[in-house]
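Student: Build the 3D model from these lines:
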Amino acid sequence: MTTPAEPARDLVVSYCFPPYVDTAAIIAAKRVREAGRPVDVIQNEMSELRPQDESLALIADHLVVRRHEVPTPSRFGTWGAVVPWVEQGLDQALAWDRTGPGYKRLYSRAQFSASHILAARIKLARPDLRWTAEFSDPLSTDVAGDLRYHAVRRDPLLTLLGAGLQRAGWPPPENGNLFSWAEELPFGLADEILFTNEHQREQMLEAVADPDLRDSVRQRSTIAPHPTLGPEFYAHADPELTLEPGRRHIGYFGNFYATRGMDTVLDALALLPREQRDRLQLHLFAGAHDKLIPLVKKRGLADVVQVRPFVGFLDFLALTRRMDVLLVNDAISTASHTRNPFLPSKWSDYKGSGTPVWGIVEPGSTLSGQDLAHRSPVAHVSAAVQVLARIADEAGRR
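Tutor: As a prediction, this is how the structure comes out:
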């Protein structure tokens, strides 16, 4: 992989970045590729939490001039891990800034929350930098709408960050929650704030008490869906997978959560008439795939559902083109959110494949407004049966 000939004027702060395998890392690399400018990258050493995939280098490594992995413990959100990450990351950023032409732009992305806290500290040290801060999802609430909390410590770093917010005209968070600080620091200090969809922005701003800050964030924010890679990325790999002829092959790639499970699809397959079910094959490439196998066997679907572990990123992209239909489902949020703030990140990858997509959606969600070939409501088994029947009948006609 070649290194850019010109020095970087952009600094990327992304706690997780390739070669570590994580959705946050991949999307941060996509943003770098989308901007097309040389960058220096500060990331954390993530080997205790995440595996590596060297093929991820194809996304943006040709734009990375210098890279530093901060050797601090990898944590989703503990102040004791944030402080050394910020101290060491700041030292590296300022050292690079002194030895180069000087940075013009700063980009950070959360998840993970520590990214924004280091970026805020750099912004306070170099206020002339144009800071773009991106949010993947709300930080201070989880997918079920429950408070995500870890206490901060009243220490010199927190005092400095709070004083920076006050100089900018905004009160620091009073609840002592690390995740609130990771939201309100970019809300108060960033020059541009990226949200993946409008619902996410409004959901996060509902937690901001100051109406002037809410208005300011709206003025400085941009709705920026996850980038989609070019068609060449879908042709890099050639993974082995035997697809039984005469069937329509439906692919699902991703994790399973209580709010985004497969019960609806499995129940619908079990209800489908045998002659239609025999024309289908559902391929689940999933985390914790061993827990899915008993669910499949319990419903008598072992002949129609193939459960497999995750595949590498380039294999995943190649396989999306070999499926007849790709499956994506909304997180179920109506019990916990006034609006669905989540747009599944895999939609950006599915979209680039050109393969028809079946979305299991909440009414009014961002996913429900996308160009889906098939759609059915979340937790609506009979509607899923109808979609599966249509897909099976397409196989019969073909």
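
Student: drop to CA atoms for contacts and neighbour counts, all remaining ones
Tutor: Noted.

Student: With adjacent residues omitted, what lies nearest to Phe17?
Tutor: Ala25 (4.0 Å; Cα to Cα, 6 or more residues apart in numbering).

Student: and the gap between that neighbour and Leu301?
Tutor: According to Cα to Cα, to the nearest Å, Ala25 and Leu301 sit 35 Å apart.

Student: between those two, who's got more neighbours?
Tutor: Ala25 (22 against 19; other Cα atoms under 10 Å).

Student: need the contact list for the more buried one.
Tutor: Taking Cα atoms under 8 Å, 6 or more residues apart in numbering, we find Ala25 in contact with Ser14, Cys16, Phe17, Pro18.

Student: How far away from the center of its chain is stretch 249-264?
Tutor: In terms of Cα atoms, centre = their mean, to the nearest Å, the centre of stretch 249-264 is found 16 Å from the chain centre.

Student: In what element of secondary structure is the residue of the chain positioned farthest from its centre found?
Tutor: Computed with Cα atoms, centre = their mean, the residue of the chain farthest from its C-alpha average is Glu275, at 38.4 Å. Element membership of Glu275, judged by DSSP states H and E, is helix 274-277.

Student: before we go on, could you also do this sequence so I can check it against the first one:
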Amino acid sequence: MSNMENNDVDYLVISYYFPPRLETSGLVVARKIMEKNLNVDVIQSAYDESSDFNEIINKHINNRFPIDIKTKPDYIPFIFKYIDLGLKAIKKNYKKVYSRSYIYSNHFLALEYKFKNPNAEWTAEFSDPLLLNLYTGAIKNYPRAILDNSDYINKLNEKIEKFNEVSDTDFKALDNPNNTFFMAEYLTFIFADKIIFTNENQREVMLSVYDNELREFVMNKSKLEAHPTIDKKFYNFKDCEIRLDNNNINIAYFGTYYYIRHFESLFYAFEALNHKYKDKIKLYFFTSRAELLKVATGSLKISNNIIIEKPLKYFEFLNATTKFDILLINDTITKGHFKVNPYLPSKYSDYIGSGSDIWGICEEDSILSKKELMYKSSMTDYQSSCDVLIDILNDYGYEDQDYYFEDNIYEKRINELNWRFGFEFDERKKYLSRYNNLKEKNMTLNGELQTLMNKNKKLKAENDVLRKKNKNLKKENETLESKYNEIVNSNSWKITEPLRKLKNSK
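Tutor: Below you'll find the predicted structure:
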């Protein structure tokens, strides 16, 4: 509990990931609390580690209700455990409740709280589409997300039916079994009092899979709210010890590197550039996918201009953004999967508070492409990255009238990537062959082991028979010994002893 004089808090925040855990969704929630200067109670995961951010947000927190669940978040057992423990932890009726996905189990808990406290104003926020797959745009249909629970579904359908009666709506009942990704969106759209989306494209994409009645219903109670930018003072809260050469143009990227969020157009352009000041440009990548990035860039001539680092802690990251000349940000590739790009990189809200210039590598008509950025190029237009590189060099006073770009760099890069793919494939094939050989040997050894186990089982059975015979003989011997002792100690035996002696003397 924080040291606040006002203990009468009427705002409950449901955010399983929350500081001290430094996960993006929880950090966004914490920054919203700080931005709006709220005093709240928080339901969150039980997390023992400390963080600087936790100390800062703590003055806004009256009570924390830590929930300890070992099951993987958003799996069906987790959802029901979270609801059960969460409702038990809540000790009062709140006027307002807020939940945010990720994780979407936050919405399930908030939904149940709303059922128990219908007068509470529930605000639900979606960080990204839940139902639609990021990589394909198709509806997620994972087996782990299919809920087969007629009692729970029937209870929810009763709530939907009553809501329809009161609200003069005609929202459809849920089928059983059902998809929990769908349920998290659908039920929240119906029962939450307010809905928050991070941008217009996200709202359009998420609502596109629902009928007109629900779309209009959600539009009327939803608003767009971008990720908040933390106060400027926190960019100097903790110094990042990175040392940069100020004679260079230092460009940095902070975040994940993967195949739908890459920098190939930049690499093509930089590799192709022939410019006497080319080496003034240094590209820094702070990413958890360092090995993948090293493989992707290791054979390039510009590899010496690329510095790959581990991710920084949050406040060190904020401070680092103030030290670089230009910050790189790129869209997620969605063309062919979504009508419009529903994603805005979360780092954008951190970048704009740094004071550094931003270079956005954008997908056409994305939210990022519509932002005011110092430099902007297309993810699919190699020439636009060439133009930006020259603009940057010129802006920093490094002009070369004789610069040019190699014409065949694209073909070279494709050939290099194909070669690398072939090499990786051959390496995997070699290891697969070794694996199969070892697997075959293992099967042979398992067969031999089974034979020995069968022999052992047979010998054990024979041993059991002999042990049983021995046991029976032992019992028979004990019986005979008992009879012998009985005869020897009997009166008749004692009386006839003289006769036995007489007989023996003859």
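
Student: Got a TM-score for the two of them?
Tutor: Scored by TM-score structural alignment, normalised by the length of structure 1, the superposition of the two chains gives a TM-score of 0.92; 387 aligned residues with a Cα RMSD of 1.9 Å.

Student: how close does the residue nearest to Phe17 of structure 1 get to Val32 of structure 1?
Tutor: For Ala25 of structure 1, the distance to Val32 of structure 1 equals 11 Å [Cα to Cα].

Student: on that earlier part again, quick one: which of the contacts of Ala25 of structure 1 has the most company?
Tutor: Busiest of those [other Cα under 10 Å] is Cys16, holding 29 neighbours.

Student: nearest residue to Asn3 of structure 2 other than its sequence neighbours?
Tutor: Nearest non-adjacent residue to Asn3 of structure 2 (Cα to Cα, 6+ apart): Lys59, at 6.8 Å.

Student: Same question for Ala290 of structure 2.
Tutor: Ile308 (6.4 Å).

Student: ok, the one you found touching Arg289?
Tutor: No. Contact criterion Cα atoms under 8 Å: Ile308 of structure 2 and Arg289 do not qualify, at 9.4 Å.

Student: Just give the number of residues close to the equivalent of Ser108 of structure 1 over in structure 2.
Tutor: Structural alignment places Ser108 of structure 1 opposite Ser99 in structure 2 (criterion: TM-score structural alignment). Residues within reach of Ser99 of structure 2, counting by other Cα under 10 Å, total 29.

Student: again, but for the one 4 residues further on
Tutor: Each residue near Ile103 of structure 2 was counted by other Cα under 10 Å, and the total is 19.

Student: May I ask you to confirm that Leu109 of structure 2 is in contact with Phe78?
Tutor: No. Under the criterion of Cα under 8 Å, Leu109 of structure 2 makes no contact with Phe78, lying 11.0 Å away.

Student: Quick check on these two: which one has the bigger neighbour count.
Tutor: Per other Cα under 10 Å, whichever of Leu109 of structure 2 and Phe78 has more neighbours is Leu109, with 23 against 16.

Student: residue contacts, the more buried one?
Tutor: The contact partners of Leu109 of structure 2, taken as Cα under 8 Å, 6+ apart, are Ile14, Ile79, Tyr82, Ile83, Gly86, Leu87.

Student: aligned partner of Phe198 of structure 2 in structure 1?
Tutor: No Phe there; residue 198 of structure 2 is Thr. The alignment partner of Thr198 of structure 2 in structure 1, by TM-score structural alignment, is Thr196.

Student: Distance-wise, check that match relative to Ala144 of structure 1.
Tutor: Taking Cα to Cα, one finds Thr196 of structure 1 at 19 Å from Ala144 of structure 1.

Student: between these two, which one's more packed in?
Tutor: Neighbour totals were compared for Thr196 of structure 1 and Ala144, and Thr196 leads with 23 against 15 (other Cα under 10 Å).

Student: my read: the more buried one touches Ser345, true?
Tutor: No. In this structure, Thr196 of structure 1 is not within contact of Ser345 by Cα under 8 Å, at 9.3 Å.

Student: Please enumerate the shared neighbours of these two.
Tutor: Residues touching both Thr196 of structure 1 and Ser345 by Cα under 8 Å, 6+ apart: His226.

Student: picking that back up, give the other helices and strands that the helix or strand encompassing the match of Ser108 of structure 1 contacts.
Tutor: In the assignment (DSSP H and E), Ser99 of structure 2 maps to strand 96-101. Judged by 3 or more Cα pairs under 8 Å, 6 or more residues apart in numbering; DSSP states H and E, the packing partners of strand 96-101 of structure 2 are strand 11-14, helix 24-35, helix 105-116, strand 121-126.

Student: Tell me which of these sits nearest to Glu462 of structure 2.
Tutor: helix 105-116 (59.3 Å; Cα to Cα).

Student: Could you pull out the helices in the stretch 151-300 of structure 1 for me?
Tutor: Secondary structure of the stretch 151-300 of structure 1, counting by DSSP state H, counting those that start in this stretch: helices at 156-167, 178-189, 198-205, 211-220, 263-271, 274-277, 289-298.

Student: tell me the most buried of those?
Tutor: Here the criterion is mean neighbour count by mean count of other Cα atoms under 10 Å, and of the helices of the stretch 151-300 of structure 1 the winner is helix 178-189, at a mean of 24.
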